[in-house]
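J.: Structure here, sequence nowhere to be found:
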């Protein structure tokens, strides 16, 4: 994707273009360098914007868009701003509700641990003392109530984040005991009995857990939409600013190019001859662009005609240098093309040579006369 349409000559590399002193050339070169740095910065910004919207399109295609449609965006964005104002309050309320559920389940745990059969499950299994050499082969994740209690007291990321996690670990205590011990073993029977009591009380608490998880999922989905809307708003603003900067760069480049053209020296006869030869080697598309450059300075010039009679000696110096700068850029692009592309264009270039050479032959004949 091109950032700017205006083209500027590499005057630092070819100071002989200018009909002025060394300071003029250096001033122009510094302005060009500054412009190139600016364009590089804009290109980096443009790439980031394009990457964002590319990822957004891929996400919408693969999963379906969760972003509201355009007609709903303004309404949702207004609601988003309102929600952002009390985001801390909502998060604090959600944490308190989950803590209350954990407290209620903690009461259930205390009731279970006070049961007369809870003793074998209060501390980690004494694998060495009991000589249970195959315990860790059978039980991959040991669990006990003291471990659960300690984890419930942690306030960092190592603690529980939801009541469902605590319930899973409580079940694991009894499931491990039932898995390792035979069905007729006392520990197995005790574990199965206590697990039934836990599940019974859990079913009483479950509606509250489901409701809280539903609320949390809705809030998380809303937060995800809010984040995406915020990102879109940010990139929309960046895109708007980028367009303004690009328009300014276009104007600056056009002004700089005009300044360069006004200070260009007269083109020699040999340079005109080389320019004529270079024009005949252009691709059909580049040749059309070159003729349009002429028509911009000479509105009556038939740039789109099937046959064009161009007298290069009649062109102004600024037009000649515009053509030279354009041809140089086009040739550099052609040199970067692959051999296959060059081969495919070869036949077309021959046609262009015949069409243009006739015009330049007339020009040469007129010059000789």
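T.: Cool, got the structure. A quick note: this is a predicted structure, and the numbers were derived from the prediction, not measured.
J.: can we go C-alpha only for contacts and neighbour counts from here?
T.: Fine.
J.: Which SSE is immediately downstream of the longest helix along the chain?
T.: For the chain, the helix with the greatest residue count under DSSP state H is helix 186-262. Counting by DSSP states H and E, the element after helix 186-262 in chain order, helix or strand, is helix 269-280.
J.: Now the following helix or strand past that following helix: buried residues?
T.: Heading C-terminal from helix 269-280, the first helix or strand you meet, by DSSP H and E, is helix 284-297. Applying a neighbour-count criterion of 16 or more other CA atoms under 10 Å, one finds 286, 287, 289, 290, 291, 292, 293, 294, 295 buried in helix 284-297.
J.: Pasting the second one now:
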């Protein structure tokens, strides 16, 4: 009886060096292709792994991708992408208008006030002998610095009207922090700060409206990015599925080429193969019969009684059965009898007969009077 270490197919190489060389090249090409596909697959898996951590955004994007109006959504997305620069320019213009309105408010009601003098230029720390000024004030500020920053053209200027508001407040809070509340500078700063807050409230609704608008546009832009990534990776996944299917077909074709060039299985090996098949469990026997049916469309593997002529099988089918049996033996133990445990099975192993029937009464735990699969 054949041992667990079943031999691998012996490919005929004598006089066929070109075939062997081409076979090796095909294997190398498939390996390279598989490595490439695995890298792309890892990229897709990593994307969806990270996306799952951002459940809300991913769920929203995924729902759009699955929606019947997906094409409409994607068209809208592309249109928004094309209008991105226009939207950014419009937002910048609106913000510039708000900053101009704030500048006019400051000139008219704050910087033009009779008490604004102490706050127009940086504090003369040295001239006034304010040796502890920088110990108390972390960030000095004055209106000349604000004006220069508002007029800057090199990208160092204010980007948002709220930044200007914060610096105006800082001017007066610095003065109130450094000077005692009975000091004239403290009183002037407190008065001008209250006046500024009053005027700022008039502009605030427009500022809030613009903030909400920018927030929504940023959310839309972020969602567009997420949607674009979903579309790209969904396409990658679909392409990978197709390409892996091509690789599977190439491997199967290569396997068939190898099997066609294998040596013929001897009569003794056929006997051994039939003996091992009789010891398979019903589940594994079904798998073996499916292998036979792959190359023989007329073979019915799902009948209650199966006729299997081992001599009529092609070399390719026989080698596939040997591979299958070898894998079972290696995975479940070295003894062929350990792979099935189908002790109720009786088989006619005479390989010279055209018909051999295998009785598997009771193999599936059914009463003996019920007939199950039968192979010989």
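T.: Done, it's in. Fair warning: this is a prediction, and the values are worked out from it, not measured in the lab.
J.: can you redo the buried residues of helix 284-297 of structure 1 as TSV with distance to residue 78 of structure 1?
T.: Putting the buried residues of helix 284-297 of structure 1 into TSV (distance: CA to CA, whole Å) gives the following:
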residue	distance to residue 78 of structure 1
286	50
287	53
289	49
290	52
291	53
292	50
293	50
294	53
295	52
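J.: still on that earlier bit, by how much does the longest helix of structure 1 deviate from structure 2 on average?
T.: Mean deviation of helix 186-262 of structure 1 relative to structure 2 after superposition (mean CA distance after the TM-score superposition for structure 1): 1.9 Å.
J.: In structure 2, what stretch matches that helix?
T.: Alignment of helix 186-262 of structure 1 against structure 2: residues 184-260, by TM-score structural alignment.
J.: hmm, back to that, which one of the buried residues of helix 284-297 of structure 1 is nearest to residue 357 of structure 1?
T.: residue 287 (12.6 Å; CA to CA).
J.: Contacts only, for the closest one.
T.: 279, 280, 352 (CA atoms under 8 Å, 6 or more residues apart in numbering).
J.: What's the separation between it and residue 281 of structure 1?
T.: Distance, residue 287 of structure 1 to residue 281 of structure 1, using CA to CA, to the nearest Å: 9 Å.
J.: where do the contact lists of those two overlap?
T.: Common neighbours of residue 287 of structure 1 and residue 281 (criterion: CA under 8 Å, 6+ apart): residue 352.
J.: What count of nearby residues applies to residue 303 of structure 2?
T.: Neighbour count for residue 303 of structure 2, taken as other CA atoms under 10 Å: 11.
J.: ok, residue 240 of structure 2 to residue 37 of structure 2 distance?
T.: Taken as CA to CA, the span from residue 240 of structure 2 to residue 37 of structure 2 is 7 Å.
J.: and what of residue 196 of structure 2?
T.: Applying CA to CA, the value for residue 196 of structure 2 to residue 37 of structure 2 is 64 Å.
J.: swap in residue 270 of structure 2?
T.: Counting by CA to CA, the gap from residue 270 of structure 2 to residue 37 of structure 2 is 39 Å.
J.: looking at it, residue 224 of structure 2 is touching residue 76, isn't it?
T.: No: using CA atoms under 8 Å, residue 224 of structure 2 is not in contact with residue 76; the gap is 9.8 Å.
J.: Alignment lookup: residue 49 of structure 2 to structure 1.
T.: Aligned counterpart of residue 49 of structure 2 in structure 1: residue 54 (TM-score structural alignment).
J.: what about that match, which SS state?
T.: helix (DSSP: H, G, I helix; E, B strand; the rest coil).
J.: that older thread, among the contacts of residue 287 of structure 1, who's most crowded?
T.: residue 279 (25 neighbours).
J.: From what I see, that one and residue 327 are in contact.
T.: Yes: the criterion here is CA under 8 Å, and residue 279 of structure 1 meets it with residue 327 at 6.9 Å.
J.: Common neighbours of those two, please.
T.: residue 290.
J.: Stretch 33-50 of structure 2: average distance to aligned residues in structure 1?
T.: Looks like 2.1 Å for stretch 33-50 of structure 2 (mean CA distance after the TM-score superposition for structure 1).
J.: hang on, residue 181 of structure 2 packs against residue 187?
T.: Yes: the criterion here is CA under 8 Å, and residue 181 of structure 2 meets it with residue 187 at 6.6 Å.
J.: Pick out whichever of those two has more residues nearby.
T.: Taking other CA under 10 Å, residue 181 of structure 2 and residue 187 do not tie; residue 187 has more neighbours (18 against 13).
J.: ok so, going back, so for residue 224 and residue 76 of structure 2, which residue has more residues nearby?
T.: residue 224 (19 against 13).
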